[in-house]
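Q: predicted coordinates and the sequence they were generated for:
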Amino acid sequence: MRHEARGVGLAPLEVVVESVEGRTLSVSWSATPPGSHKPYEYARIFVVALDSQVRTYIDIVDGRHATSLSVSDTLGAGDYAVEVDAYGSASWGDGRLEGRGRSAPFTL
């Protein structure tokens, strides 16, 4: 499921939660349509509680468009989505947000 990019100039990302095993998620993301945007250098990964829309930071990923990550036990059982903020600069400290997307819902 594609989530509308918020903000001027942000490219939409397709974010897919490929599997949920316990509290471990396998996630991938890409620009939509494919090839429509320059490569992203790194991404910040968030889990969003669908009942409150609160974003919880999970990890930063350099140089890849997929990852497996563990979700903290502090997040209760419920329905969630993964949001990815993608940056075009190789330096995550001064990178520019260039893409954003949200996955389809999943249950923890």
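A: Alright, I've got the coordinates. Residues are numbered from 1 along each chain as shown.

Q: from now on I want contacts and neighbour counts done on CA atoms only, so please keep to that.
A: OK.

Q: which residues are in contact with residue 24?
A: For residue 24, the contact set (C-alpha atoms under 8 Å, 6 or more residues apart in numbering) comprises 68, 69, 70, 71.

Q: narrow the residues you listed to those that are buried.
A: residue 71 (16 or more other C-alpha atoms under 10 Å).

Q: please narrow the contacts of residue 24 to those residing in strands.
A: 68, 69, 70 (DSSP state E).

Q: tell me, what residue is most central in this structure?
A: residue 84 (2.0 Å; C-alpha atoms, centre = their mean).

Q: got a list of contacts for the longest strand along the chain?
A: The longest strand of the chain (DSSP E) is strand 11-21. Strand 11-21 has contacts (C-alpha under 8 Å, 6+ apart) with 1-5, 25-32, 37, 82-84, 98-104, 106, 108.

Q: host element of residue 35?
A: Using DSSP states H and E, residue 35 is not contained in any helix or strand.

Q: I'd like to know how far it sits from residue 53.
A: 30 Å (C-alpha to C-alpha, to the nearest Å).

Q: how about the helices in this structure?
A: Here the chain has no helices by DSSP state H.

Q: quick one, strands of it?
A: Under DSSP E, the chain gives strands at 11-21, 24-31, 42-49, 55-62, 66-70, 79-87, 97-102, 106-107.

Q: pasting the second one now:
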Amino acid sequence: MRYRAGLAGEATLRVTVEFSDAGSRSLGIEWSPVASGAHKKLEYARIFLVPLGSEGRRVYLGIVDGRASTSVRLPEALADGEYAMEVDAYGSASWGDGRLDARGRSATFVVGAGGLPCGTGG
């Protein structure tokens, strides 16, 4: 899947990922609109894990209601490699009808040693 934030009128999000230590499989994710004064409040977000450097599909991790941050757990069977987190955000509960309001992708991070995050990339 080719990443295309900002197309079809949606806003671009700044997405950050944090993990506390190499032994933790949980990541903290935060997002905010890149441009100040976003046109509408974002109420819901869907969170995805994206494998990089291959034709792998993004993996749905969950939905967040009314917040601009969350904590997610990496899948147990996650292969070593480079990944990013993507956030699709919606201004209302109408996310099911395909009205995407904002999208963003984090910087690359590396998963190694049996699926544990071991650092950040570019």
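A: Now that the structure is in, tell me what you want to look at. Everything numeric here is computed off the predicted structure, so don't read it as measured data.

Q: just give the TM-score of the two.
A: Once superposed, chain against chain, the TM-score is 0.86 (TM-score structural alignment, normalised by the length of the first structure); 106 aligned residues with a C-alpha RMSD of 1.9 Å.

Q: and the residue nearest to the centre of the first structure? What does it align with in the second structure?
A: Using TM-score structural alignment, the partner of residue 84 of the first structure in the second structure is residue 87.

Q: surely its match touches residue 100?
A: No - if you go by C-alpha atoms under 8 Å, residue 87 of the second structure and residue 100 don't touch, sitting 10.5 Å apart.

Q: ok, residue 88 of the second structure - contacts?
A: Contacts of residue 88 of the second structure (C-alpha under 8 Å, 6+ apart): 45, 46, 47, 100, 101, 102, 103, 104.

Q: out of the residues you listed, which is nearest to residue 61 of the second structure?
A: Nearest to residue 61 of the second structure among those is residue 47, at 5.5 Å by C-alpha to C-alpha.

Q: trace residue 100 of the first structure over to the second structure, please.
A: So residue 100 of the first structure corresponds to residue 103, using TM-score structural alignment.

Q: hmm, its match is touching residue 86, no?
A: Yes - using C-alpha under 8 Å, residue 103 of the second structure is in contact with residue 86, at 7.3 Å.

Q: circling back: name the member of the contacts of residue 88 of the second structure with the most neighbours.
A: residue 45 (29 neighbours; other C-alpha atoms under 10 Å).

Q: now do the contacts for that residue.
A: Taking C-alpha under 8 Å, 6+ apart, we find residue 45 of the second structure in contact with 63, 64, 65, 68, 87, 88, 89, 90.

Q: for these, which entry has the maximal number of neighbours?
A: residue 89 (30 neighbours).

Q: now that one, nearest residue through space, not along the chain?
A: Once flanking residues are discounted, residue 89 of the second structure sits nearest to residue 45: 4.2 Å by C-alpha to C-alpha, 6 or more residues apart in numbering.

Q: what's the counterpart of that neighbour in the first structure?
A: By TM-score structural alignment, residue 45 of the second structure lines up with residue 43 in the first structure.

Q: and whichever residue in the second structure pairs up with residue 32 of the first structure, how many residues sit next to it?
A: Here residue 32 of the first structure is matched to residue 34 in the second structure, going by TM-score structural alignment. For residue 34 of the second structure, the count of nearby residues is 14 (other C-alpha under 10 Å).

Q: any idea how far the aligned residue in the second structure for residue 57 of the first structure is from residue 20 of the second structure?
A: In the second structure, the residue paired with residue 57 of the first structure according to TM-score structural alignment is residue 60. Going from residue 60 of the second structure to residue 20 of the second structure by C-alpha to C-alpha gives 22 Å.

Q: since that was my last question, I'll sign off now.
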